[in-house]
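> Sequence and predicted model, in that order:
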Amino acid sequence: MRAFSSAVHIAAAVSLVFFAACKGGGDGGDGGHCSSESEACNYYHECPNNQDCVSGCCQPSVRCLQDSVCKPGGACLANPGSGCLTLAECNPVTECGKLVPCVEGVCREDLSLDLPCNNTCTTDTECPTGTHCRVDGSEGKCVMDGLCTAKAECATLPHADCVGEWKCLDGRCDYCERRCVKLCLHDTDCPAEASCISGLCEKYPADVLAALTAPAVDHDFTEKKPLRVGIADVPLSFPVGVSMAGYGARVGPKTPYSDTLGGSDSMWDRPRVKAFVFDNGQKRIAIVKLPIGWSDDFLASHIAWRIHQATQANYLDRLILSAPHSHSHPGRFWNVLREKKIGVFGHGDFNFEMFGRHTQAAADAVLAAIADLRPAKVSWGLNPAMDPEHKIHRDRRGGDFNPMDDSLVLIRIDDLDGHPRGLLVNFALHGTHLDGTTVSQDAPGGVEVIAQQNLQELTGYPVKVAFISGASGDVSPAGDDSPLGSDDWGKIQEVGAQAWPKIRALFESLEGKGVSDVALDMGVRRVPVGREELGYGPGVFRDEQGNDYEYGAFSCVGMEDDDPNTKYQDGALGCIFSADALSGGRPVRQFVMARFSIARIGNLGIVSIPGEPLGKYARGLCQEFMNAGIEYATTFGYSQDHHFYLMDADSWLQGGYEPSMQIWGWAEADYYASKMKEMFAPFLAQGGTVDNANLKPSWFAWINDTVTPTVTPAADAGKIVQDTAAAMERFGMVRLRWIGGHPGVDLPRMTLEKKAGDAFEPVKNRAGEIYSDDGHTTMTWYRGNYQDDHTWEISWEEGVSFAPGTYRIRIEGRYQDPQGVKPYTTFSGPIEVTASSRLWVNAPTLDNTNVSATVFYPPAPTNDDGHSAFSELRATGFLRHNGLVPAHLPWPVPVDGSVKARVTIQPPSGDAVVLTDLPIDSSVNADVSYVSSRSSTGEESRRTVALPASAFSAAHGAYRGAGTYQVTVEVQDAFGNHGTASKSITLE
């Protein structure tokens, strides 16, 4: 039931607590106060059976049936993981023994298995199926096949979970007792060498902790020097087949790399990691754009650990990790409630292989950027209102009456001669156009790819561009109401095309303004999150029955209210269920702590916000930074950590989709804001500091869940299955199929080569960058079955001005051989690329005085090949050619005079009249008829639509009286694309 109130009490701030697997724990109490009858302890596994570690002492277990017996600060747990944990030791029964099971390749003494009762034996034949007789001295017992001895390695051995009280039932020992377990909430509740994981204290790897809490890489940098910047560009490593993050219940193929969400089957605009390392002799800061849905503290920790392994330096608190947030980026990287399989909510079930691929790519990018450090100049610019017409992005949340953030910020990096090297593009944008089975950077990638391509052609330098998301929480990409209709591929590129002029203007305004004497600094803070920290007292943030949401709640305030005078009321928040219901009554590591950072590059401040900030919230934080003394401050969203949508309390209580995705209610985001605001003035006055509040970098024990790639026979690797067509006109498409490797080792890379003399050479742009599949002209599919068929396919298409010539596609990939992973290279046959001959000349008209026609470029590739049956005309290509009509329809040529017409009129008698160089110079609307479907018998249906068109009209002087005139119109653009139409017209 929904309730509103014009005056709602707003408490301070909030967060959430989930559950992840762990082994045991205590509260870190002082064992020195234990009685003589009890032993000191730090962890549950240090106590004898039937005892628990409570307040640092081994104490008799308190048996329970429900959580209420264990309150406050505890939970009634029996089976929090896969089997019975030591903290829920199976109740000893004379007939029952304890086995050491094998779980994920490791012998786990802390897990127990059931086995037959009265299981004494002398030979294997006396034991049940699946067990054998093990004789120890004079006594023999039936033990399970595959049982391993303590501390030994083993193969995976299935075992049964047990719940309740363990008894001998039907000849088998099963069930476990439930007992009260005191839960930790934060790392500060645990011993110094432990962290709190899902309510239990778990030892932190000593080497990792030492590395990630060591002084920062620049702790001994003392002398300020001229700026150096290193830039790196590394492809993201992922297997086609992986689930993508962003949409709940996403449909897709079932693959070895998918789980509760459907998988992917293709890749477009190959996602790439971009790293920018700034060093002024006193500070070193790395900004990393990692092309995934959001950042996370565990991701940052693992990236820093990988960098430390390579450099022996701690970059954790000098790393700004930001995600551009496409809803079609690879998922399965977020380690939240891994055992509960809640990836169906939108992020995909956590997988260490995917996580490790992402962190390795990010670390590789930072290391490459460090190696690239060289003298540089930096400048920044601001356009406070980049898109007043909403052609790039739009406000998607009108109910809270707060405008979106429409600002554009650029950070430009030049060499000492003023030549551009890199550009960070920062504004609010969501990547939500695609929802299918293709991995893509979506709209943020459209901005990044098009800006990078255009800057390289404009300047002749290999400029690297990274899109950094801003206050994107209340923003959608423009295009849903555009003339492009359902062409999401075109909409993505349209966003980039519309953003490019704004980016170019601001970029060019920074010419010559770069400086090398630059202040750099960074401050980092971790804060605990919970009811106490958020200011929720008893009875505040509660359900309809008056029960407090102890660890948060899901899907609250889901209905958006458009009346600013009414708000949701506590106790009637409409939450679907509490976080406890999903987490098994235990806190979740990721949401009992938040991490954020602030930084400066010269007089530009950067506020890294751990989630999806709404415009008003982000601008308010940046304004506080500016009030403290920085000239301007901008937002890096989806950075450092992730706590869903972030907005002030008033906006949260207005309800709607965005607040419904939070866990901790109205006070959460304001709590983070208050903690960030506390940083600004000291940061500018004394410099950046690291304040972890004795909270540790997030870390989880690694589990090897890597998919084993299947073998491709060496003789097959690179074999062409279906070659390209021998010729392609502009606006056309060719496809190539070949045998490659398993997606676990192969993500084939396409480059293009052009024939020069007798040899083929790589195609390069003006900046010397090789033409590849990083852009929008190719689509790559995996057509295999992940077992014995590893067929791949790629399509390639090009646009209006692509240079004619003989080309071939080069494919480089890897395949699994019995001896390891090996490379392969293969080529398409020659492809003769020519200008298009398919320009449409529509409806030539002739009267006694004038001749006219409308002219179009042809549609992009479609499913109409001229003879095959199809039920509805649709585009089959992916490259945007225009922003005015859907891709399956013709589109107007330029009206700037660059397209010319030649008209030949043959009168009923006499010589023909020829008109030349007639400019196509006017924009009109014209009716166009096209084949909309074709049956299997060849019967065609046609449809007529009004489309924007380009036209010419000219006096002809060819009238020779009544009769039939033959009119031929030939058109050609500045790139040699051409078309012809003829028509017989009768004049009176």
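In hand now; what should we look at?
> C-alpha from now on. contacts and neighbour counts both.
Noted.
> Tell me where the stretch 451-600 of the chain has helices.
488-509, 531-534, 579-583 (DSSP state H, counting those that start in this stretch).
> okay, now the one to match up with it:
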Amino acid sequence: MKQQLSWVGALAALALVGCPDPTAETSASDASTTSNPTTGTASTTEAPTTEVAPTTTTSAGTTANTTEEIDPLPQGPIQAGVAVGYLTGPVGASMAGYGGRTITNSTPWNHLLNGAGGFYGMGTIKAMVIEVGGERLVVMKMPTMSSEHSLTEGTIEKLKSEHGIDITGRLITAATHSHHNLARYWRLPAPLGFVGCDSPDEELIDRMTTAMANVIAAAVADLGPAQWGVAWQEDWDAGDEVYRDRRGENNPTYGKDPRLTLLAVRRPDGTPMATVINFGMHGTVFDSPNELFTEDAAGGLEMKFEEAFFAAKGQPIFGMFAQSGGGDASPAGDGQGHPEPARIERIGHAAAPKIIDLYDAIEWRDEATLGVRSRRIDLTYSGIGYDDYPEFQNSQGGPYLWGGWQCKGDPADVDDNNPATSMEGKPKNCMPMGTLLESLGESLPNGEVHQTYLTVARLDDFYMLTLPGEPTASVIQYARTGYEDRAVDGMVFGYSQDHLLYLTQPDDWLQGGYESEMSLWGPLLAKYLVDGQMKVIESLIAGDGSPVWSEESPALSVGKPWEPRALEKSADAPSVTSEPPPTIGRGETLRVAWDGGEPSLGEPRVVVQVDDGGGFVDVPSPSGWAGAALDNSRYHMLTHYAPVPEPNGKLLAERQQNWYVDWQVPADMPAGTYRLRITGNAYDGQTEAYALETAAFEVGFAAEHELTAVLAGGDLTIDVVRPPPAYDLMETWPIAGFRLLDPEVAAADPVHVRVPLTLSFVENGQPVGDTYEVPYVPGAGHVFDFAATGLDATGLSARVHLQADVVPAFLEVEIVAP
């Protein structure tokens, strides 16, 4: 017990499992289907016995011994399907990524780390299914801190049991590495959860895998004739507008991974479907005090790309961010001083045109050769290669037989601030994983440390390999060299299938620093994994008939039976408790509150509706997704749960289930009459859906808006601006000024309206002349050929409103002729 307590004390002193805080990181230089997680029934999953022979699933879906041959790789026309769903709640669960989050919100869903109090956008699950000759590859982007085999294999099992779809060995997961989405899916010993993942919770795992399986099933239902293509670009973010290198210990040998890779599918008529956006970037714009679920940098990137794509092409697309070498790359977007919520949008604004340009360069193919190979491998000291490379030993020369953690080296030998120093040939001073696990009552080997899940996929001469953790740029560079040596191209999915913390090349690991400390298997693991994946690639190049799925040993870490949590009744019937103001200006923030249902019933949806003259209708989402509305599912609103009494870690018989949203009106929101429509579920002995509408309110210019109209050389330059709204916080969450209203200016500068205007003229209070449409031209603004009007500017006023206004709201100012 003393030994165990000493380990727990050591763990409590550690900061994070995933990442250092943002300050430390930046110190070195038709989508038609949605789903929500619902309360699951009790699981009765039992651990497989060791007598079960390793099995695999063939392309026909039958079970085979791992030595059995299967048909050659299929080749022919492709079909593809895509879908999106949501994974955010329940609000109150803890968030993975940052360790040591002090508990200020204790709920029935968190344990060791703080429970979330709301959400800023819902995390999206996006699936891309590619099928050739009956064989399938599924790429699933998920908004979590990491992948884990509990999610990868759990989703596969859910698809079998609930949808009758078998994709065993054919799924590639891509976690975005947000530090602000659901935790408790990593089946580590509970005390280890303090450092960033919280203790495992089987009900949450069940909810997560149910939601993921639903999205993949929807993508399978969307299968139809398609084309596919890839493109990549080096040094696409040379100015560090999107992401930057964060690891100084390996300078100047390694910087950030400079490549952007796209894997896209579309319909044969050119209709876009989805693109994987593959590069490396941590999800750590928001710091650890944040209490709101959010996808962080990846969510802002995807949203702004999708909105920009729809604005440019008039057709929607799914953007699926997939990590590559994110282990040593921090998010940027901070060059203009915007606060955290606006900064994630700034990242997307900077990236979107570059991604669109690369998408336009894709050469599309109608056919493909498709192959997928997945396997579970055992991780052992000798198998990784340390018998021949004695660089992972303790100070007495003994091996870290079961792995080692927190390898710091001797400060007298290794200076993390001096890349010229190295741990090579010197004591590593690691925490032995075997001792740690046994002190926590775990048997050895342990499935979370001594096994891992890997996948390789082939589309013609383009290959994809997965890595189970946080690869740094050195690992991605090594993998790309492996592709080049085999005369093929490809991409690397980091944070995929499983999680083994940080992965670095040997020379990189030996430089020490955080990324070395947060590694479990020393300098050789990443190289060992990539070398193994390259052997699988060689077999796929040869077109052999190896099994789609194989395992060296059955899973050592499996789910346990669980009972679903009870539901809390709503003390009050659903109703709006705080109405919006009767008028609100662009850039201002309104709040609406209501009594709803408890969080485990699903996240309430709040939709903006406008009176179009025939009644209230949903305002379409800026992404253009079919049937999607402007609502609180993306970064347009902030949603908070404020129950009475406050959470105390226990389920009550009933509670006031209070919610509110803050909506900051965009700078270019068309003027008109609006309301918010709120839908969700509440429980009063039985679960029932509710729908509420707020009172109507008017949107127009704020009192702070100013219009200038300057005439020079026959051109009239018009500018509509307002001061930037103040960024306001309540405790740790933003409540006003959180949107990126104008991406072209610094946070402290005036916000400009950058959409088409309708212009007319007034003289002595009376309209004169015609009405004109004035487009916005990037770099020039609103410039109008006044000379063509034939009017005399003396004593004349310009009068404008947004061209898109439903009910025009005007600004008027006298023309200035310097």
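Right, received. Where do you want to start? These numbers were taken from a predicted model, which means no experiment stands behind them.
> Could I get the TM-score for this pair?
In this superposition the chains share a TM-score of 0.79, using TM-score structural alignment, normalised by the length of the second structure; 734 aligned residues with a Cα RMSD of 4.4 Å.
> Just give me the match in the first structure for residue 530 of the second structure.
Counting by TM-score structural alignment, residue 530 of the second structure corresponds to residue 673 in the first structure.
> surely its match meets residue 621?
Yes. Contact criterion Cα atoms under 8 Å: residue 673 of the first structure and residue 621 qualify, at 6.7 Å.
> which secondary structure element contains the aligned residue in the first structure for residue 285 of the second structure?
Correspondence of residue 285 of the second structure to the first structure, assessed by TM-score structural alignment: residue 433. Secondary structure from DSSP states H and E places residue 433 of the first structure outside every helix and strand.
> Contact partners for residue 433 of the first structure?
Neighbouring residues of residue 433 of the first structure by Cα atoms under 8 Å, 6 or more residues apart in numbering: 442, 443, 477, 480, 488, 491, 492.
> with the residues you listed in mind, which one is nearest to residue 258 of the first structure?
Distance to residue 258 of the first structure across those (Cα to Cα) is lowest for residue 442, with 20.4 Å.
> what about the aligned residue in the second structure for the closest one, neighbour count?
Aligning on TM-score structural alignment places residue 442 of the first structure opposite residue 296 in the second structure. Under the neighbour criterion other Cα atoms under 10 Å, residue 296 of the second structure is assigned a count of 30.
> can you check residue 425 of the second structure too?
Residues lying near residue 425 of the second structure (other Cα under 10 Å) number 11.
> show me the contacts for the nearest residue to it once chain neighbours are set aside.
Among residues not flanking residue 425 of the second structure along the chain, residue 391 sits closest, at 6.4 Å (Cα to Cα, 6 or more residues apart in numbering). Residue 391 of the second structure is in contact with 424, 425, 523, counting by Cα under 8 Å, 6+ apart.
> can you put the residues you listed in TSV and add distance to residue 2 of the second structure?
Conversion of the contacts of residue 391 of the second structure to TSV gives the following (distance: Cα to Cα, whole Å):
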residue	distance to residue 2 of the second structure
424	34
425	33
523	31
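> List just the nearest of the residues you listed to residue 631 of the second structure.
Distance to residue 631 of the second structure across these (Cα to Cα) is lowest for residue 523, with 46.7 Å.
> give me the element residue 11 of the second structure is part of.
Applying DSSP H and E, one finds residue 11 of the second structure within helix 2-13.
> swap that for residue 216 of the second structure, sorry
Assessed by DSSP H and E, residue 216 of the second structure sits inside helix 202-221.
> Just tell me the aligned range of that helix in the first structure.
Using TM-score structural alignment, the partner range for helix 202-221 of the second structure is residues 352-371.
> same check, this time on stretch 182-189 of the second structure
Stretch 182-189 of the second structure corresponds to residues 330-337 of the first structure when matched by TM-score structural alignment.
> who touches the matching stretch?
The contact list for stretch 330-337 of the first structure, computed with Cα under 8 Å, 6+ apart, reads 18-20, 238, 242-245, 292-293, 296, 343, 347-352, 354-355, 358, 439, 583, 588, 590.
> ok, now stretch 403-416 of the second structure?
Here stretch 403-416 of the second structure makes contact (Cα under 8 Å, 6+ apart) with 249, 381, 421-423, 426-434, 449, 511-513, 516-522.
> Narrow those residues to those in strands?
Secondary structure from DSSP state E places 431, 432 of those in strands.
> Counting neighbours, what do you get for residue 389 of the second structure?
By other Cα under 10 Å, neighbour count at residue 389 of the second structure equals 12.
> Residue 619 of the first structure pairs with which position in the second structure?
Using TM-score structural alignment, residue 619 of the first structure pairs with residue 477 in the second structure.
> I'd guess its match is in a helix, am I close?
Yes. The assignment for residue 477 of the second structure is a helix, going by DSSP: H, G, I helix; E, B strand; the rest coil.
> What are the neighbouring residues in contact with it?
residue 257.
> Over to residue 178 of the second structure?
Here residue 178 of the second structure is in contact with 97, 143, 144, 145, 282, 283, 284, 294, 295, 296, 297, 298 (Cα under 8 Å, 6+ apart).
> again, only this time at 7 Å
Residues near residue 178 of the second structure by Cα atoms under 7 Å, 6 or more residues apart in numbering: 143, 144, 145, 283, 284, 295, 296.
> How about residue 234 of the first structure?
Residue 234 of the first structure is in contact with 272, 273, 274, 361, 365, counting by Cα under 7 Å, 6+ apart.
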